[in-house]
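Undergrad: Fold the stuff below for me.
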Amino acid sequence: MADTVIRSGKTSPGLLASLTPLLREWLPRQRWFAGKGSPVTGFSLVAGTELLPVGSRLGLYHLLVRAHQGADPGDCYQLLVGVRETLPPRLAPALIGHVPDGPLAGHTVYDALDDTRPAEVLLEALRTEARIGVLRFERDHAQEIQPGLVPRRLTAEQSNSSVVFGDTFILKLLRRVVPGVNPDLELPLALARAGCARVPAPTAWLTADLDGDPGDGAAAAAGGEEPYVLGVLQPFVRGATDGWELALRELAKGEDFAAEARALGRATAEVHTALARALPTATLGQAQLVPLVDGMVQRLDAAAQAVPALRPYAPALRTAFTALADLAAEGRVWTAQRVHGDLHLGQCLRAPSGEWALIDFEGEPARPLAERRMPQPVVRDVAGMLRSFDYAAHSAVPPVPGWAETCRAAYCAGYGEVSGTDPRTDPVLLRAYETDKAVYEVVYEARHRPEWLSVPLSAVRRLAASDQI
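TA: Purely as a prediction, here's the structure:
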């Protein structure tokens, strides 16, 4: 099984050059591509590994590709490229294109995660702890991985790609990747060690060690780069419904969601309590709050520049952040710890038993990895969930008056039952984090889903009009 490793900036031996025209058209259309709005000007191959030889009926390449956009050095993306002479109709939606020249001339390439055989290759590599080129497949030996599980790709839009194996495991492959410890593996491993059953324990994981392949001089000579976390295999919660779907279903039926919101608050607090036991915490005083508040203000100013509809509210929103700074100046301190980082209804699963589980600990992918791994007040996660209740309420037709407010109160009460502290008892901190989240949502919706912009703007109006949550 051949493999080549090309460091970013080196010249590809023909493979990437032949794929570049196809990737330039295909990559920006993917839901997980982060550089929408700017043309892709070129690619460089960070690493390439042949998992199945092209000479057989099906070829398979694992590629880490950096997409350049003008002067921007570009993000690195994980691609699984299948190679066939002709593509069967069932794989037509996965088409990348037909290669006219180069080492794959005359072949058709496609997103291989839609295909059964490539998914089976990944699971078997995880099961056997394979090492192929720079790729490292590792696992927890306390959990059994049965061979021959039938794969199916999940089709829901998301920032990554997931494959379910026999309703037993789910493999999430990160699409935009960076070197370093990814919280989507780090935190579930820590929670498993802490005995927290609210998060499925990682069964296996895939990394790329660009400095650890003794057979490749280019990789070894570069030195100093941390491994990339590329994917995590976890138990699949069979029959589970994600919180977003469940909330919309109950809204459509006119059913109350308060009991579920309360249970979800309790689950969130259990996860936070376990994370505080498993990983270091920190104290935030004025010295730590000043840069945190400055970041919130800077994000608000940048958002107001980018989205004109936000500008009339910016001065009032800024008071949410200055009020927090004022408390810090008076000597108030807060505890910070590792948190989920991007908590909302879609990141929660309700099992048929009624138990809630939290998933997807990657954090907001747009933020730098070091920032996503920093200790934060737990209110950051709480604010994300409160905003999610608001989104669900705005999705109902017709609207259900008071639904979001009831859920917010129930969630905070449930959280306080486990943690001992209801988040509403610190309204200044909660308002600051909910405002910061709403500002983020305004920019996101303006760029990606303009038809949803009214949802965060309604929250902005509420937050700007009040100095209380």
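Undergrad: drop to CA atoms for contacts and neighbour counts, all remaining ones
TA: Fine.
Undergrad: What segments of the stretch 251-400 of the chain are strands?
TA: With DSSP state E, counting those that start in this stretch as the criterion, the stretch 251-400 of the chain has strands at 282-284, 334-336, 348-350, 356-358.
Undergrad: can I get these in JSON lines with mean neighbour count and distance to residue 20?
TA: Listed next are these as JSON lines, based on neighbours: other Cα atoms under 10 Å; distance: least, Cα to Cα, whole Å:
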{"stretch": "strand 282-284", "mean neighbour count": "17", "distance to residue 20": "46"}
{"stretch": "strand 334-336", "mean neighbour count": "16", "distance to residue 20": "45"}
{"stretch": "strand 348-350", "mean neighbour count": "23", "distance to residue 20": "38"}
{"stretch": "strand 356-358", "mean neighbour count": "24", "distance to residue 20": "38"}
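Undergrad: For residue 156, find the nearest of these.
TA: Proximity to residue 156, assessed across those by Cα to Cα, is greatest for strand 348-350 (14.8 Å).
Undergrad: Could you also give me the structure for this second sequence? I'd like to compare it with the first:
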Amino acid sequence: MSEAATHSATAPVARPELLASLDPLLREWLPRQRWFAGKGRPVTGFSLVSATELLPSDSPVGLLHLLVRTHQPLTPALGALSHPSDCYQLLIGVREALPPRLAPALIGHLEDGPLAGRTVYEALHDARPADALLEALRTRADLGELRFERASGQEIGSDLVPRLVTSEQSNSSVVYGDTFILKLLRRIVPGINPDLELPLALAQAGCARVPAPTAWISAELGGETYTLGVLQPFVRGASDGWELALRELAKGGDFGAEARALGRATAEVHLALARALPTVTLGHAQMKPLVDGMTQRLEAAAQAVPALRPYAPGLRTAFEALADLAAEGRTWTAQRVHGDLHLGQCLRSPSGEWSLIDFEGEPSKPLAERRMPHPPARDIAGMLRSFDYAAHTHRPLVPGWADTCRAAYCSGYAEASGLDPRTDPVLLRAYETDKAVYEVLYEARHRPDWLPVPLAAVRRLAADATTP
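TA: Alright, predicted model coming up:
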């Protein structure tokens, strides 16, 4: 993406003073957002990448669409030396003053610049700007570098009341009349995002386990395409798998049948992805960088988290065993996978059908890495770890709950795919170990009280060289 400002609208958006006037407000507001990835490092400046006026800023309610690149020090040791960092999608509402209902959305009051005297705020809290986004998708609008596209044969009704989903983490979502949900990606990178790419491929493959994209927003910048948002059908009355599992735990219910059904759903998605997109064979040469990456992540995590160090030798055997199998001539089939599968990425409809959502992968990883093929065991390991997490949220701990769910999930997967993940224990253990190591590092940094959960798994995985 070019560092030069790319302006796509008339005054005041196209005037360079706009970003200068927003700068002090954004430095305070942006780091407080849950989706901001640069926490812990000061923001030293911004570059305007793209600016589009979606609603006139001199009207009672204005809407500015900005792509803004932050500048942050690479490391604290570099002090004020700042380098371009992440690019964020911002939707800025503009009003004379905010009504009380929009007070939580306040970014600040502009004292100078082209919008001097106006108030700016997070626009997604406001119905009028949210309506403007849906209308642009409905009409397939082209605004500057922004492209609002709609799938062939898909219709979008009008007069759908918007509401902001408040539980988002790495992105933002707006539900329209319990009919559609628009997911807006916050950290923007070049290339098609898997959260659009994979559901489109699955829709073309006839897989009903993933809501098919109805429409999407993209930007054309510097000869590259950037995915900005995806509109999909909203599953009314659905419960996500995490909430459902915790509910069953709380009332002493059995989650085994649901875990089995979820295993079948996962297998159906994997089979459809393998039909729709190329698969590759991983032999010794291909497995070496994969195993080396797992080992390097373990070493880095052990350096950062002292509690992990006693288990590192045992954990390393999981990766060594996989490398040994590859050296002996064993091969594996790799394909596109979900990449960040856990109970919270699964929805059960009121009719009992499971769907998989949020195919973005781990947002902290580069897009090219998120689009790499992996054995399906990567997704399976993520779900097995999620059952373990759910079990540990309940007190007292219910003995055997997670083990029952893990077994049922694998059995359901085998029913739909013809292949039981447990028949390749070395591969599954390596992926589950890699996931548990990631969890240890995450919890140590962000939720120290949760650290015992992955450490319990680490103890089991370090002690067991063959059984997942």
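Undergrad: Mind checking the TM-score on these two?
TA: For these two chains in superposition, a TM-score of 0.94 is obtained (TM-score structural alignment, normalised by the length of the second structure); 451 aligned residues with a Cα RMSD of 1.3 Å.
Undergrad: returning to that earlier point: go through the strands of the stretch 251-400 of the first structure and name the closest to residue 106 of the first structure.
TA: strand 348-350 (44.5 Å).
Undergrad: and that closest one, which stretch of the second structure?
TA: Strand 348-350 of the first structure lines up with residues 346-348 of the second structure when matched by TM-score structural alignment.
Undergrad: for stretch 176-187 of the first structure, same thing?
TA: Stretch 176-187 of the first structure covers residues 187-198 of the second structure once aligned (TM-score structural alignment).
Undergrad: Contacts for stretch 418-432 of the first structure next, please.
TA: Under the contact criterion Cα atoms under 8 Å, 6 or more residues apart in numbering, stretch 418-432 of the first structure has outside partners 266, 269-270, 273, 320-321, 323-324, 379-380, 382-383, 412-413, 415-416, 463, 467-469.
Undergrad: Take these and keep only those in helices.
TA: 266, 269-270, 273, 320-321, 323-324, 379-380, 382-383, 412-413, 415-416, 463 (DSSP state H).
Undergrad: Just the buried subset of those residues, written out for ChimeraX, thanks.
TA: Command for ChimeraX that selects the buried part of these, burial taken from 16 or more other Cα atoms under 10 Å:
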select :266,269,270,273,320,321,323,324,379,380,382,383,412,413,415,416,463
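Undergrad: any idea where the helices of the stretch 201-350 of the first structure begin and end?
TA: Applying DSSP state H, counting those that start in this stretch to the stretch 201-350 of the first structure gives helices spanning 217-222, 243-253, 258-278, 286-306, 314-329.
Undergrad: Would you tell me which one of these is buried the most?
TA: Most buried of the helices of the stretch 201-350 of the first structure, by mean neighbour count (mean count of other Cα atoms under 10 Å): helix 258-278, with a mean of 22.
Undergrad: mean shift of that one relative to the second structure?
TA: Mean deviation of helix 258-278 of the first structure relative to the second structure after superposition (mean Cα distance after the TM-score superposition for the first structure): 0.2 Å.
Undergrad: Where in the second structure does that helix fall?
TA: If you align by TM-score structural alignment, helix 258-278 of the first structure falls on residues 256-276 of the second structure.
Undergrad: Identify the residues contacting the matching stretch?
TA: 198, 201-202, 204-207, 209-210, 335-337, 354-356, 376, 404-406, 408-417.
Undergrad: quick check: longest strand of the first structure.
TA: strand 72-84 (DSSP state E).
Undergrad: Show me how far that strand is from its chain's centre.
TA: When C-alpha coordinates are averaged (Cα atoms, centre = their mean, to the nearest Å), strand 72-84 of the first structure and its chain have centres 17 Å apart.
Undergrad: Contacts for that strand, please.
TA: Counting by Cα under 8 Å, 6+ apart, 34, 46, 54, 57-68, 104, 107-113, 118, 174-178, 230 sit against strand 72-84 of the first structure.
Undergrad: Recalculate using a threshold of 6 Å.
TA: 58-68, 107-112, 175-177 (Cα atoms under 6 Å, 6 or more residues apart in numbering).
Undergrad: From the residues you listed, which land in helices?
TA: Going by DSSP H, the helices hold none of the contacts of strand 72-84 of the first structure.
Undergrad: counterpart of residue 64 of the second structure in the first structure?
TA: Under the alignment (TM-score structural alignment), residue 64 of the second structure pairs with residue 61 of the first structure.
Undergrad: For the residue nearest to the spatial centre of the second structure, which non-adjacent residue is closest in space?
TA: Centroid-nearest residue in the second structure, with Cα atoms, centre = their mean: residue 360, separated by 4.6 Å. Leaving aside its chain neighbours, residue 360 of the second structure sits nearest to residue 195 (4.4 Å; criterion: Cα to Cα, 6 or more residues apart in numbering).
Undergrad: May I see the buried residues of whichever strand or helix holds the one you found?
TA: Using DSSP states H and E, residue 195 of the second structure sits in helix 194-204. By 16+ other Cα under 10 Å, the buried positions in helix 194-204 of the second structure come out as 194-203.
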